[in-house]
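K.L.:
Generate coordinates for the sequence data below:
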Amino acid sequence: MLLIILLLLLLTNITAISVSLKDIIERALRMHSAMRNGEPLGSPWQEGIFLATSETFKLFGSSSKPKAGDKIVYACGAFDLFNVGHLAFLERAKSLGDYLIVGVYSDEEIIQTEGYHPIMSLYERALCAFAYKPVDEILLGAPKFIEEELLERFKIDIVVRGIATSSFDQERFAVPKKRGILRIIDSGSSVTTETILERIIETRSSPDSMKNEGTSRLCNDVFYNEMDITYNPQYPVEQIG
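P.N.:
Predicted coordinates:
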């Protein structure tokens, strides 16, 4: 699904965006190498500068506003290496209401809480999420802790999170839980950012993974074979964007 998103970026002639599957894979390999060698993990993995303007986001967003009476749903996350698991999660989140706001954590927030820089930058991750039909609005640099101020500012009726739990998650979602508006949803997909990273490393480590076929073979092995074929999206691919 990341392949589909990246192809859409190319087909819409957004010249300010220069993201390719080869670039993403190289970033993942650089991060893996740094982790293996005990090197710092807090610097961006991309070598170039990602340039996005307000017009870029307009091309992907619905530009719609919530109508009177709409039930507003809020979902948040890193959404790194945007994949079919993320799509399934957001689709199920949207099914709980009428208007879906997606909060995307900043690079700095992820570094602070996870200890490493995400593979994709904030704007790359936000654009991938925004390109999907059920997403109505994006909150850039969303806070990890969901407080009353955020809920009131956006008139949020439902807050969703995934099934993975930790004591930190309990703290982050304490306010919506106290309000009785927290919903825990299962994406139904086994595909995660971690499984994709593992697939990249596994495929790259194979003796003949790159032999005579270059990066395109690796792209196919990682992204096509990583698809969860049991997942049927509610929104056809043609409706993304």
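
K.L.:
Could you use CA atoms for every contact and neighbour count after this?
P.N.:
Noted.

K.L.:
Quick check: longest helix in this structure by residues?
P.N.:
helix 21-36 (DSSP state H).

K.L.:
tell me which residues of that one are tucked away?
P.N.:
21, 23-32 (16 or more other C-alpha atoms under 10 Å).

K.L.:
which helices and strands does the helix or strand just after it pack with?
P.N.:
Per DSSP states H and E, the first helix or strand lying C-terminal to helix 21-36 is helix 54-60. Here helix 54-60 touches helix 122-130, going by 3 or more C-alpha pairs under 8 Å, 6 or more residues apart in numbering; DSSP states H and E.

K.L.:
residues of the helix or strand that comes right after the helix it packs on that come out buried?
P.N.:
Per DSSP H and E, the first helix or strand lying C-terminal to helix 122-130 is strand 137-140. The neighbour-count criterion (16+ other C-alpha under 10 Å) identifies 137-138 as the buried residues of strand 137-140.

K.L.:
and after strand 137-140, which helix or strand comes next?
P.N.:
Next element after strand 137-140 (DSSP H and E): helix 148-153.

K.L.:
and this one, so I can compare the two:
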Amino acid sequence: MSRTVITFGTFDVFHVGHLRVIERAASLGDRLVVGVSADALNERKKGRPPVFSQAERLAIVAALKPVDEVFVEESLELKRDYILKYAADVLVMGDDWKGKFDEFSDVCDVVYLPRTPAISTTALIEKISGTV
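P.N.:
Got it, this is the predicted structure:
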């Protein structure tokens, strides 16, 4: 029986940490579906627009070998709807969200993966812009 894994992220200024979480998520099933945060959602979450547009971020993530399907995540409140729509068996999130998505364990397995140490999109943006 095939297993569908779903994960979510902004994936702005794509780096090796993003790649590793996608590869690890893909290893937990047969099909990987990735929700990429909408530009408006990213502004609400982080208080700034993404460096790369929603269309560019979708294209980058869709081009990755482990990714089978991408979609735009419009709202954090719709996670359950996305899980059900894509018939996900496993939800994968970074361990910085540990415990925050346990409510979905009634419809799928919930796995929190450790983040790649010393890699942060925000820190990269600050370094590139010279604000650090």
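
K.L.:
quick one on the thing from earlier: mind putting the buried residues of helix 21-36 of the first structure in a markdown table, distance to Arg92 of the first structure included?
P.N.:
Output for those, formatted as a markdown table (distance: C-alpha to C-alpha, whole Å):
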| residue | distance to Arg92 of the first structure |
| --- | --- |
| Leu21 | 27 |
| Asp23 | 30 |
| Ile24 | 27 |
| Ile25 | 29 |
| Glu26 | 32 |
| Arg27 | 30 |
| Ala28 | 28 |
| Leu29 | 32 |
| Arg30 | 33 |
| Met31 | 31 |
| His32 | 32 |
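
K.L.:
what span of the first structure lines up against the longest helix anywhere in the second structure?
P.N.:
Looking across the second structure with DSSP H, the single longest helix is helix 16-26. Residues 84-94 of the first structure are matched to helix 16-26 of the second structure when aligned by TM-score structural alignment.

K.L.:
Could you double-check that Ser2 of the second structure sits in contact with Ala87?
P.N.:
No. Taking contacts as C-alpha atoms under 8 Å, Ser2 of the second structure lies outside contact range of Ala87: 10.9 Å.

K.L.:
These two - which one has more neighbours?
P.N.:
Ala87 (16 against 8; other C-alpha atoms under 10 Å).

K.L.:
dump the residue contacts of the closest residue to the more buried one other than its chain neighbours.
P.N.:
Nearest non-adjacent residue to Ala87 of the second structure, counting by C-alpha to C-alpha, 6 or more residues apart in numbering: Thr4, 6.9 Å away. Counting by C-alpha atoms under 8 Å, 6 or more residues apart in numbering, Thr4 of the second structure touches 29-33, 86-90.

K.L.:
Which of those residues are buried, as a PyMOL select command?
P.N.:
Remark: buried members of the contacts of Thr4 of the second structure, expressed as a PyMOL selection using 16+ other C-alpha under 10 Å:
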select buried, resi 29+31+32+33+87+88+89+90
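
K.L.:
Okay, and which of the contacts of Thr4 of the second structure map to strands?
P.N.:
31-33, 90 (DSSP state E).

K.L.:
The residue nearest in space to the middle of the first structure: what secondary structure?
P.N.:
Closest residue to the average C-alpha location of the first structure: Phe79 at 2.1 Å, with C-alpha atoms, centre = their mean. Classification of Phe79 of the first structure using DSSP: H, G, I helix; E, B strand; the rest coil returns coil.

K.L.:
For it, give me its contacts.
P.N.:
Neighbours of Phe79 of the first structure in contact, by C-alpha under 8 Å, 6+ apart: 86, 104, 125-126, 129, 193.

K.L.:
Against Glu194 of the first structure, how distant is it?
P.N.:
11 Å (C-alpha to C-alpha, to the nearest Å).
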